[in-house]
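*Asks:* Make a model of this:
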Amino acid sequence: MNSINTSVSLNISFVRPEYFFINGLTGISYSRYFYMFLFCTYIIAVIGNSAVLLLIAAERSLHSPKYIGVFNLALADFGEANALIPNMMKTFLFDSNYISYNACLANMFFVFFFTTMQCSTLVVLAYDRFIAICLPLRYHAIVTNTVISLVFSAIWAFNAIMVALTVSLINRLSFCKSNVIQSFFCDHGPMYKMACNDNSINFFLAKLNTSLYLIVPLILIVLSYICILFALSKVTTWEGRLKALKTCVTHLLLVGSLFLPILCIYLFASTTTLSPNARVISSSFSYAIPPMINPIIYVLNTAEIKDFIRKMFKNRSRLT
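*Replies:* Have a look, this model is predicted:
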């Protein structure tokens, strides 16, 4: 009898709200300029990543393992920009901070899924540079289109499962305390912390995902470049070393644009007291800026893409 009463009381106390209120973007000073910047960021990200995707798909010379990685990164950037920024713009244009329960979970899934793909892709590109510089004679035997395609297929599947599991476990939480999310999107951390029942599984998954998609990728990338520097120390000429290092510049810029803002936010959050608005703005920039910067970096620093663009414009000029 006691167990029946307990189960009834638990069912009564379980609360699943119809909607959530995104509170992170309210009260921002000079919000008009913030949203104008977001809009420009979104347009550049969509056009830039679409152009990279079309260029790689259209040009046969770019159908190589390295550019399969670049294609995946551009696809992840394109997806993240569309999952994140339009919802933020809706808040400004229609003065609507509300989002339905199911739409909130969908927003969380797509933002986190494409973000995890960005981190994972940079690790694969680091592996590509590691093999190219440390094992140059075996590069074409180890890194093939088939191998890289299989690696990315496995990564897409694994990340989708991990993010889907993380998002689905939100359904077990009871939001009887509040439905106000202190973030600029349906963020996992602020959401599970609002629950009034046991959220230990959600806490564990949050820490696991931080390790899998922030700490582990950074460690693997750093280790790959330690090996690269060790291999370059054996190269006798400075010209040879610089030539090899130049092939890594683009990747290092991409790594910096994605990981440095996140690390700075964590560092400042632990050492200083940031205002809620400052934290939201800096966090939103760390999500929104990399999809805008990445295609620019690749177009400006990749000889193959620049050569293809030159050829395209030459062919057009001849036709006209």
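*Asks:* CA only for contacts and neighbour counts going forward, please
*Replies:* Fine.
*Asks:* mind checking the SS state of Val235?
*Replies:* Three-state secondary structure (criterion: DSSP: H, G, I helix; E, B strand; the rest coil) places Val235 in coil.
*Asks:* right, and it touches Arg241 too?
*Replies:* Yes. Using Cα atoms under 8 Å, Val235 is in contact with Arg241, at 6.3 Å.
*Asks:* out of those two, which sits in the more crowded spot?
*Replies:* Relative neighbour count places Arg241 above the other of Val235 and Arg241, with 17 against 12, counting by other Cα atoms under 10 Å.
*Asks:* I'd guessed that one sits against Lys234; true?
*Replies:* No. When contacts are counted by Cα under 8 Å, Arg241 is not listed as touching Lys234 (9.1 Å).
*Asks:* buried residues in stretch 56-74?
*Replies:* Using 16 or more other Cα atoms under 10 Å as the test for burial, stretch 56-74 gives 56, 62, 64-74.
*Asks:* of all these, which comes closest to Thr116?
*Replies:* Nearest to Thr116 among the buried residues of stretch 56-74 is Leu73, at 10.6 Å by Cα to Cα.
*Asks:* Can you tell me the element the closest one falls in?
*Replies:* Using DSSP states H and E, Leu73 sits within helix 65-94.
*Asks:* just how off-centre is that helix within its chain?
*Replies:* For helix 65-94, the separation from the chain centroid amounts to 8 Å (computed by Cα atoms, centre = their mean, to the nearest Å).
*Asks:* how distant is the next helix-or-strand element following it from the center of its chain?
*Replies:* Scanning forward in sequence from helix 65-94 by DSSP H and E, the next helix or strand is strand 98-100. Relative to its parent chain, strand 98-100 has a centroid offset of 23 Å by Cα atoms, centre = their mean.
*Asks:* which strands and helices sit next to strand 98-100?
*Replies:* Secondary-structure packing of strand 98-100 (3 or more Cα pairs under 8 Å, 6 or more residues apart in numbering; DSSP states H and E): strand 19-22.
*Asks:* Just the angle for the one helix or strand Ala244 maps to relative to helix 65-94, thanks.
*Replies:* Using DSSP H and E, Ala244 sits in helix 238-271. Per axes from the mean of the first three to the mean of the last three Cα atoms, to 10 degrees, the angle that helix 238-271 makes with helix 65-94 is 30 degrees.
*Asks:* Counting neighbours, show which residues of the helix or strand that helix 238-271 is followed by come out buried.
*Replies:* Using DSSP H and E, the helix or strand that directly follows helix 238-271 along the chain is helix 276-301. Within helix 276-301, the residues scored as buried using 16+ other Cα under 10 Å are 277, 279-281, 283-295, 297-299, 301.
*Asks:* other SSEs contacting helix 276-301?
*Replies:* Using 3+ Cα pairs under 8 Å, 6+ apart, helix 276-301 sits against helix 31-58, helix 65-94, helix 238-271, helix 303-319.
*Asks:* centre of the chain versus the shortest one, how much separation?
*Replies:* Taking the mean of its C-alpha atoms, helix 303-319 sits 31 Å from the chain's own mean (Cα atoms, centre = their mean).
*Asks:* Could you also give me the structure for this second sequence? I'd like to compare it with the first:
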Amino acid sequence: MRGTNQSSVSEFLLLGLSRQPQQQQQLLFVLFLSMYLVTVLGNLLIVLAISTDSRLHTPMYFFLSNLSFMDVCFSSTTVPKMLTNHILGSHSISFSECLTQMYFICVLAVMDSFLLAVMAYDRFVAICHPLHYRTKVTHQLCALLVIGSWATANLNGLLHTLLTARLSFCADNVIPHFFCDMNPLLKLSCSDTQLNELMILTEGTLITVTPFVCILTSYVHISCAVLRVPSTRGRWKAFSTCGSHLAVVSLFYGTISAVYFNPSSSHSAEKDITATVMYTVVTPMLNPFIYSLRNKDLTGALRKVFVRKTFSV
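*Replies:* Now for the predicted structure:
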């Protein structure tokens, strides 16, 4: 579709899986569908286990349940549309749907980073100031941190969405991606995108790096505190409680930085798609396994959920 201004563009075409041979498309469809179902089931089970087990009504599990809910939303923003387009044999997405999808991606990505930072602070207080944990990490503080994260994330998403909505798209409407991401959209625009790119590199960097710095600072203090523990077993136990969180942080921030904080000239469609699949599909799918496999309390709560459901059936 070609036009002369933004108003003439009524839809974009998401190539998604269509650039692959037919046989690979079918395999990728089954793979993405399986990963999406595992993501939804795994994360909802964690939310259910935490909400039904009174022993898990603590700040750490409160933040984890919020993270699991965000992961379900994150995957649901992109994967169902891609799977639906594949089934229908269509690649189109309307201009308004595209902006809406981009808005939720921005909001949920920032929420994920904020929740990871809040969880790092929770671990810092629990390990470095255990005697003051109940007075420092209160229910009121937990609620304020989550509400503040939501507010900031929504403002960030609104900023980038409005900046994209003002652009003109007058030539190509084909997006070489499986969802409406900012970088591919900016490449399609025939108007000046310097302000958009500046906001990504300044405001976007600030809102992403700030939680990362908080995480890094928390773990520096945690490491210093743990290294002062006299017994090797005690040090290993303290570090093991943070291992799951560190794995998720590394996976999330590694892929985010690879996509959004490299010069635009270094971007390629294949690299961007691989990185975005990691943080929008793979990471949300792995989070339930990472957090539950070595967590006896959460594993016990999940077992109780399965037993209760089995007996009720």
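*Asks:* separation between the spatially most central residue of the first structure and Ala244 of the first structure?
*Replies:* Closest to where the C-alpha atoms of the first structure average out (Cα atoms, centre = their mean) is Thr115, at 2.3 Å. From Thr115 of the first structure across to Ala244 of the first structure, the span is 29 Å (Cα to Cα, to the nearest Å).
*Asks:* Could you do Asn197 of the first structure as well?
*Replies:* For Asn197 of the first structure, the distance to Ala244 of the first structure (Cα to Cα) stands at 55 Å.
*Asks:* hang on, Asn49 of the first structure packs against Ala76?
*Replies:* No. Assessed by Cα under 8 Å, Asn49 of the first structure is found out of contact with Ala76, at 9.1 Å.
*Asks:* Next, show the common contact partners of the two.
*Replies:* The contact sets of Asn49 of the first structure and Ala76 do not overlap (Cα atoms under 8 Å, 6 or more residues apart in numbering).
*Asks:* In which helix or strand does Met108 of the first structure reside?
*Replies:* Counting by DSSP H and E, Met108 of the first structure is found in helix 101-134.
*Asks:* now swap in Leu163 of the second structure and tell me
*Replies:* In the assignment (DSSP H and E), Leu163 of the second structure maps to helix 139-165.
*Asks:* Which elements pack onto that helix?
*Replies:* Applying 3+ Cα pairs under 8 Å, 6+ apart, one finds that helix 139-165 of the second structure makes contact with helix 59-88, helix 95-128, helix 194-199.
*Asks:* do you know how far Pro284 of the second structure is from Ser76 of the second structure?
*Replies:* As judged by Cα to Cα, Pro284 of the second structure and Ser76 of the second structure stand 11 Å apart.
*Asks:* Quickly list what's touching both of these two.
*Replies:* By Cα under 8 Å, 6+ apart, no residue touches both Pro284 of the second structure and Ser76.
*Asks:* Name all residues that make contact with the aligned residue in the second structure for Ala57 of the first structure.
*Replies:* When the second structure is aligned by TM-score structural alignment, the residue opposite Ala57 of the first structure is Ser51. Taking Cα under 8 Å, 6+ apart, we find Ser51 of the second structure in contact with His57.
*Asks:* Same question for Ser233 of the first structure.
*Replies:* Arg241.
*Asks:* Ok, Leu274 of the first structure next?
*Replies:* Applying Cα under 8 Å, 6+ apart to Leu274 of the first structure gives the contacts Phe268.
*Asks:* and the helix holding Ala244 of the first structure, which residues are buried?
*Replies:* Buried-residue list, helix 238-271 of the first structure, by 16+ other Cα under 10 Å: 241, 244-245, 248, 250-251, 254-255, 257-259, 261-262.
*Asks:* name the helices or strands packed onto that helix?
*Replies:* Contacts defined by 3+ Cα pairs under 8 Å, 6+ apart place helix 238-271 of the first structure against helix 101-134, helix 276-301.
*Asks:* Direction-wise, compare it with helix 276-301 and give the angle.
*Replies:* 170 degrees.
*Asks:* Between helix 101-134 and helix 238-271 of the first structure, find me the angle.
*Replies:* Inter-element angle recorded for helix 238-271 of the first structure and helix 101-134: 150 degrees (by the same axes, to 10 degrees).
*Asks:* rewinding a little: if we only consider the buried residues of stretch 56-74 of the first structure, which is nearest to Pro190 of the first structure?
*Replies:* Comparing those against Pro190 of the first structure with Cα to Cα picks out Leu73 as the nearest, at 27.4 Å.
*Asks:* Check whether that closest one really touches Met117, as I assumed.
*Replies:* Yes. Applying Cα under 8 Å as the test, Leu73 of the first structure and Met117 come out as touching, 7.3 Å apart.
*Asks:* pretty sure Ser113 of the second structure is touching Thr208, no?
*Replies:* Yes. The pair Ser113 of the second structure / Thr208 is scored as a contact, 6.8 Å apart, by Cα under 8 Å.
*Asks:* between those two, which one's more packed in?
*Replies:* Each of Ser113 of the second structure and Thr208 has its neighbours counted (other Cα under 10 Å); Ser113 has more, 25 against 20.
*Asks:* And that one, how far from Leu67 of the second structure?
*Replies:* Computed as Cα to Cα, the Ser113 of the second structure to Leu67 of the second structure distance reads 10 Å.
*Asks:* hey, what's in contact with both of these two?
*Replies:* What both Ser113 of the second structure and Leu67 touch, as defined by Cα under 8 Å, 6+ apart, is an empty set.
*Asks:* neighbours of Val307 of the second structure, just the number please.
*Replies:* If we define neighbours as other Cα under 10 Å, then Val307 of the second structure has 12 of them.
*Asks:* so how far is Gly300 of the second structure from it?
*Replies:* Computed as Cα to Cα, the Val307 of the second structure to Gly300 of the second structure distance reads 10 Å.
*Asks:* returning to what we had before: need the counterpart of the residue nearest to the centre of the first structure in the second structure.
*Replies:* Looks like Thr115 of the first structure aligns to Ala109 there (TM-score structural alignment).
*Asks:* need the contact list for Ala45 of the first structure.
*Replies:* Counted by Cα under 8 Å, 6+ apart, Ala45 of the first structure has contacts Asp77, Phe78, Ala81, Pro291, Met292, Ile293, Pro295.
*Asks:* who's in contact with the third one?
*Replies:* What it means is Ala81 of the first structure. By Cα under 8 Å, 6+ apart, the contact set of Ala81 of the first structure is Tyr42, Ala45, Val46, Ala288, Pro291.
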